[in-house]
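# Got a predicted structure here, sequence first:
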Amino acid sequence: MNLVSIEARLQELGVTLPTPVKPVANYVPTVQTGNLVFISGQIPAGPNGPEFIGKLGADCDIETGRAAARLCAINLIAQLKGAVGDLEKVVRVVKLTGFVNSTGDFTDHPKVVNGASDFFVEVFGDKGRHSRSAMGVAGLPFGVAVEVEGIFEVA
């Protein structure tokens, strides 16, 4: 049984959730159907806009990519909280899909997306363990290094 609230765990990790980013195109940030919440892809955006610009295998190393993926995960949690109000309603992180802006010969996409996966386990414990896809892409919005989308089960 988890004795520490999710909000307290975030605080222990030094994370303050940002205000959820509003869509910049024709989509909604979250859709809930039944007990599943689907969250649109989140980029590594901070208070001053997109961060971690570049391609893995050219401009960014794996640790930079991991940091970008972690920031994507923070933004996913902010969207989730905005959608359901209380993070204690999270039953499970179901699935993440990570997109890595990378050169054609870069093959460490899973190591990069671990930045998000590891963060969800740090925050949610066993409820944070999830299925996942990690893939390389030729480009991402604003030239960011990583984008992550997620599916969450809530009570």
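Arrived safely, thanks for sending. In this text the structure is predicted, and so the values were computed from the model without any measurement.

# can we go C-alpha only for contacts and neighbour counts from here?
Noted.

# I'd assumed V28 was in a strand, is it?
No. Looking at V28 with DSSP: H, G, I helix; E, B strand; the rest coil, it is coil, so not inside a strand.

# Not counting its neighbours along the chain, what's nearest it?
Excluding its sequence neighbours, the residue lying closest to V28 (Cα to Cα, 6 or more residues apart in numbering) is S40, at 7.4 Å.

# and the one you found, helix, strand or coil?
Following three-state DSSP, S40 is assigned to strand.

# Would you mind stating the distance between it and E149?
S40 sits 5 Å away from E149, going by Cα to Cα, to the nearest Å.

# For this structure, just list every one of the helices.
Here the chain has its helices, by DSSP state H, at 6-12, 62-84, 109-124.

# gap between the residue nearest to T107 when sequence neighbours are not counted and G57?
If the residues on either side of it in the chain are set aside, T107 comes closest to G136, at 7.9 Å by Cα to Cα, 6+ apart. Plainly put, G136 is 11 Å away from G57 if you go by Cα to Cα.

# Below is structure B, check it against A:
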Amino acid sequence: MRFPSYSKTFTQALYVSIFSILTATLLHSQSSPGERLKALGIELPPASKSVANYQPAVRSGNLVFLAGAIAKGPDNQFIKGKLGYDFSVEDGYQTSRLVSIALLAALKAEIGDLDKVERIVRVEGFVNSTPDFEQQSLVINGCSDLLVEVFGEKGRHSRIAIGAQSLPFGAPVEISAIIQVRD
């Protein structure tokens, strides 16, 4: 039997995902999402304000709908670029993790305490990529892996990962999410 050959980029992204799953298992012994974030060395920034006529988070019943978020760099400027041209899969993966941190900040601003999360229901990821780029799912794994690291089994979710010709402000990744919470 012949196995398909995978690119070095795919193999590296696979190892990163496996490492993230193992990290999530170890971190799960921590008692709260806040403690898991701290163990990961992540401090949530203040939630971003909307840049247009929408809300970063809207709660309806026990669901919170998070608007699409994009990543900012250390200079507080939006990260710009295209996967398959400006960014590698690993760069996209790391950018996706940054976006998930922005999503968690918006979620915390809306519900007050991440302990109220019952389940991450859905993640919708858009990857600004060249027409021949086919590894959108590996990029959005950055978000998925972090959510599992922070919430354990509650962080496993349904998901889409879509390639886009362009995204707002030239962002390489935009992600939105639906979260089930309790009062």
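Perfect, thanks for sending it. Bear in mind that the values here come from a model prediction, so they are computed numbers and not experimental data.

# Overlay the chains and give the TM-score.
For these two chains in superposition, a TM-score of 0.96 is obtained (TM-score structural alignment, normalised by the length of the first structure); 155 aligned residues with a Cα RMSD of 1.3 Å.

# returning to that earlier point: tell me which of the helices of the first structure sits nearest to Q32 of the first structure.
helix 62-84 (8.1 Å; Cα to Cα).

# Looking for the alignment partner of A177 of the second structure in the first structure.
Mapped onto the first structure by TM-score structural alignment, A177 of the second structure lines up with G150.

# And for that match, the neighbour number?
Per other Cα atoms under 10 Å, the neighbour tally for G150 of the first structure reads 23.

# Tell me which residues touch it, please.
For G150 of the first structure, the contact set (Cα atoms under 8 Å, 6 or more residues apart in numbering) comprises 38-41, 76, 93-97.

# Tabulate these (JSON lines), appending neighbour count and distance to V21 of the first structure.
Formatted as JSON lines, these follow (neighbours: other Cα atoms under 10 Å; distance: Cα to Cα, whole Å):
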{"residue": "F38", "neighbour count": "20", "distance to V21 of the first structure": "15"}
{"residue": "I39", "neighbour count": "22", "distance to V21 of the first structure": "12"}
{"residue": "S40", "neighbour count": "19", "distance to V21 of the first structure": "11"}
{"residue": "G41", "neighbour count": "20", "distance to V21 of the first structure": "11"}
{"residue": "L76", "neighbour count": "29", "distance to V21 of the first structure": "10"}
{"residue": "V93", "neighbour count": "23", "distance to V21 of the first structure": "20"}
{"residue": "V94", "neighbour count": "18", "distance to V21 of the first structure": "22"}
{"residue": "K95", "neighbour count": "19", "distance to V21 of the first structure": "21"}
{"residue": "L96", "neighbour count": "23", "distance to V21 of the first structure": "19"}
{"residue": "T97", "neighbour count": "18", "distance to V21 of the first structure": "19"}
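
# is it true that A39 of the second structure touches L27?
Yes. Using Cα atoms under 8 Å, A39 of the second structure makes contact with L27 at a distance of 7.5 Å.

# Show me which of these two is the more surrounded one.
A count of neighbours by other Cα under 10 Å puts L27 above the other of A39 of the second structure and L27, at 22 against 13.

# quick one: contacts for the more buried one?
36, 39, 149-150.

# mind running it again at 7 Å?
L27 of the second structure is in contact with 36, 149, counting by Cα atoms under 7 Å, 6 or more residues apart in numbering.

# and the helices of the first structure as CSV, adding distance to H130 of the first structure?
CSV is the format used below for the helices of the first structure (distance: least, Cα to Cα, whole Å):
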stretch, distance to H130 of the first structure
helix 6-12, 17
helix 62-84, 13
helix 109-124, 8
